[in-house]
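# Build me a model from this:
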Amino acid sequence: MTPADPPTAGHRVRRVLRRPARLSGSGLLALLLCVLSVAVAMPAGAAPVTVTARDGFSRIVSGGWGTADQGGAWTVLTPSRFAATGGMGTIALTTDGRTQQAHLPQTGTSNDVTITLAASRTPTGGGLFVSVSGRRIADVGQYQAKVRWLADGTVAVSLVRLDTRWAETVLVREATVPGVRGVTGQQVKVRVQVTGTSPTAVRAKVWQATAAEPAAWTAGATDNTARWQVTGGVGLHAYLSRSSVPLTVRVDDVAASLTSDGTVAPPPPPPPPLPRGRRDPARSSRRRR
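You can find the predicted model right below:
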């Protein structure tokens, strides 16, 4: 009788019943751990984690900005150019062509930062540039709103992706912000949002500090350049044109929220338990040696 032949009356069919393998106590525990690890791995990611940063600079510090009211210590490029006094942070700029930098330690993939800025005097020549970073990635670069104070008192903004070689990729070209003035001491508010990855959405709004925040965003763009699709921090850069008179940038009312999605890779499940009476091949091979 071939395997395909049905049984006939002249043939006796022998049924072989196999008893299911029993698991030892340790085997049951390993199986339970395996099930639990799969259950833990089921969610797509952990709950988002949001941290906040705030600074009203209500302290007196020279040679830096010290520690923010909330969010950790500021890191600055040239400490002697930075100070906190009179309820504001200051950055002294000359025409040496150096960009002064300050940033906070927290990071996230969806960041929202608002800051109040002013110049101690109206710049001349090519003007004053203050870039507010919504995602700063160490050794890579940042997404930023680049705000420019011009010699005629107007204020303009552009959106830029900057790398560590100071090469800029313009996401939104510079445009004057209607109704906003940046002459001596006039405060300007800047809000920057950098959210998501692949692509990242970047947008900014600029308005006079004495007015209500506008509902509409001044500029917006998306970008999916690979190395920028990760978590990053917030901060600012300040640069003064070599053709301008020296001045001081005044910074106040820094408020930021940084959210990371919290996604983590689940741990691999433990190997399935061996049936009772079966030996671990790895152990057997070690014994044979």
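# going forward, measure contacts between C-alpha atoms and count neighbours the same way
Will do.
# next SSE after the longest helix anywhere in the chain?
Assignment by DSSP state H gives helix 25-41 as the longest helix of the chain. Next helix or strand after helix 25-41 toward the C-terminus (DSSP states H and E): strand 49-55.
# structure for this one too, so we can compare:
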Amino acid sequence: MRARFATAATVAVLVVAGVPGVPGLAYAAPAGRAGTAATQAGRAGTPAAQAAAVGAVPRPDHIVVVVEENHSNAEIIGNPSAPYISSLAAGNANFTQSYALTHPSEPNYIAMFSGSTQGITDDSCPHSFATPSLGDELIGASRSFVGYSESQPSAGYLGCSSGTYARKHNPWSDFPAIPASSNQPFTAFPSDYTTLPAVSYVVPNLQNDMHDGTVAQGDTWLQTNLSSYVTWAKTHNSLFILTFDEDDNSAANRIATIFAGQQVVPGSYAEAINHYNVLRTIEDAYGLTPLGASATSSPILDVWAAPAGDPPPVAAFTWTCTALTCSFDGTGSTDDTAVAAWSWDFGDGSSGTGATVSHVFPGSGTYPVTLRVTDDQGATGAPVTHSVSVSAAAGAPFVSDSFARTVSNGWGSADVGGAYSTVGAASSFSVSPGVGALRLAAPGSSLSAYLAAVTRTDADVLAGVAVDKVPVGGAVYVTLQGRRVGSGNEYDAKVLVYPDRSVTVRVIRVVGGVETALAGPVKVAGLVYAPGMVLDVRVQVSGTGPSTVRSRVWAASGAEPAGWQVSGSDATAALQVPGAVGVVGYLSGAATNAPLTVQLSTLTGKPTAG
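A predicted model of the protein is given here:
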């Protein structure tokens, strides 16, 4: 087996303050590289001492990690207000399933620096921790560390705030073992990148990290201050990492994370990563003992180019499909020694590993399936992508969910239809066997969940819905989305349960967030609601130019009515395109007995019969 060599000089970590719940990035090498400070220090010097272990992360001369604040992946990548970050995602390694650890910001920063949140659950200040951190480990291993914070008034400053500077985004100030000389304002960041310390964090101020400022402001700051480093890194054995501390509680803490550098293979990567992976990567790159939870975090190994003299493996695969289920075989991939790992991206937001895998796609369509293979020396070859077409059996549901699982802080994935996207606090969504719950915590609160992977213009959607108690003072609303084209643009059936136990239904269009009734409301005759009573709600949306929207509601214990209780048509241009299926729960601002919980027991979507 060939030896792989890398020099170790500097890692610069640029942190742009917190996006709630954003997982960080990670470099990691095998656990066998961990050791004492003395043995770590001994790695520097001769090329033999600098040789990386087989399958290890290569050792860049410099790493800059930028951590931005409080935005989800969907709010950044492809956003016209973030053209620079979007260009980084398009031209480098883009991690599509990067997640933060928790909320709010501060525990994420502390965790990425020490392997633990140290019991912190808020943004309080000050703190002082006696436990080890990345900074003092580096210094103890004869490396160097400096944290650079924009708008910090002076070197070694330990105040909680000063203008747009916030210590809560500066974790090294919480570890007294780190000297004052390693706590610098951003004005000290060198223009000669070869003089950077071994590891450096750079934290923009509250205006430029997207915390208080806009996405456009943060994007511009990043380009102005770091783009020259990104360009330089690609020809100087160096690495740039961009991530977020957390999201804004809207997307299950999924954040943007990007790697760029000389040894990085561009592309989209679907493995799940977080802040502990970032820490573990840096620790392994420098032979440090893993801290806390980083000790059990996996390294990122599939983004690195093959070292000189080691030809990368060549990916190849075949597949067969029946309806929405496909079997993939990557055993035809080749290498000069041996292929050791297969990484699959199925093009629908999900991924897999192994030489042979089976996957159920969320609906009919053509999906770009990508395979990457890594050899037994850690080299990863170029990805290979094929378009795989699948078709659901005639009349089969394109969406189906029995909620027969247990999930917290979200709804997970439907039986058919892919993963749910949610809008609202993640902690308000849960699934226990047989029930998907939306907990409306206060009057005026709203939550929604939808299946974005499958869109259609013809949808016959049926859901079993219930409310855990009858509202007092104002109604509870349950909206079944039959064609959700985008946020605030949809055709729906809206069901209201009133304090007097009556139930009404209407069909609506929503354009630009403005709701218009197409038919109704109509009171459902003979229906007297009781807590926990399951109502079957059917909405059917069919046709384009115009579209027909109709609905009926009945007690699940009874027979389905023969006719539609409400029916309307509409030709609004923005809605004459395929849309997704979903559900929205809303509690009137006049209600006085919050919290109330909307419960789904079933959700199916089939093609309309015509």
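# so the longest helix of structure 1 matches what in structure 2?
Under TM-score structural alignment, helix 25-41 of structure 1 corresponds to no residues of structure 2.
# residues of that helix that come out buried?
Across helix 25-41 of structure 1, burial judged by 16 or more other CA atoms under 10 Å covers 27, 30-31, 33-34, 37, 41.
# Quick check: the farthest pair among these?
The largest distance within the buried residues of helix 25-41 of structure 1, taken as CA to CA, falls between Gly27 and Ala41 and amounts to 21.3 Å.
# And the strands in the stretch 451-600 of structure 2, which stretches?
In the stretch 451-600 of structure 2, the strands defined using DSSP state E, counting those that start in this stretch lie at 459-467, 476-486, 489-497, 503-511, 514-523, 535-542, 547-555, 566-570, 579-587, 596-606.
# Just put the ones you listed in JSON lines and tack on mean neighbour count and distance to Ala453 of structure 2.
Rendered in JSON lines, the data for the strands of the stretch 451-600 of structure 2 read as follows (neighbours: other CA atoms under 10 Å; distance: least, CA to CA, whole Å):
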{"stretch": "strand 459-467", "mean neighbour count": "25", "distance to Ala453 of structure 2": "14"}
{"stretch": "strand 476-486", "mean neighbour count": "26", "distance to Ala453 of structure 2": "12"}
{"stretch": "strand 489-497", "mean neighbour count": "26", "distance to Ala453 of structure 2": "16"}
{"stretch": "strand 503-511", "mean neighbour count": "24", "distance to Ala453 of structure 2": "21"}
{"stretch": "strand 514-523", "mean neighbour count": "16", "distance to Ala453 of structure 2": "25"}
{"stretch": "strand 535-542", "mean neighbour count": "25", "distance to Ala453 of structure 2": "18"}
{"stretch": "strand 547-555", "mean neighbour count": "23", "distance to Ala453 of structure 2": "22"}
{"stretch": "strand 566-570", "mean neighbour count": "20", "distance to Ala453 of structure 2": "25"}
{"stretch": "strand 579-587", "mean neighbour count": "25", "distance to Ala453 of structure 2": "8"}
{"stretch": "strand 596-606", "mean neighbour count": "23", "distance to Ala453 of structure 2": "13"}
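# quick one, which of those strands is nearest to Ala12 of structure 2?
Ala12 of structure 2 lies closest to strand 476-486 among those, at 39.4 Å (CA to CA).
# Trace Met191 of structure 1 over to structure 2, please.
Wrong residue type there; residue 191 of structure 1 is Arg, not Met. Alignment note: Arg191 of structure 1 maps to Arg538 in structure 2; criterion TM-score structural alignment.
# so its match makes contact with Val553?
Yes - applying CA atoms under 8 Å as the test, Arg538 of structure 2 and Val553 come out as touching, 6.5 Å apart.
# still on that earlier bit, pull up the gap between the nearest residue to the match of Arg191 of structure 1 once chain neighbours are set aside and Val485 of structure 2, please.
Take Arg538 of structure 2 and drop its neighbours on the chain: the residue closest to it by CA to CA, 6 or more residues apart in numbering is Leu462, 4.4 Å away. Distance, Leu462 of structure 2 to Val485 of structure 2, using CA to CA, to the nearest Å: 18 Å.
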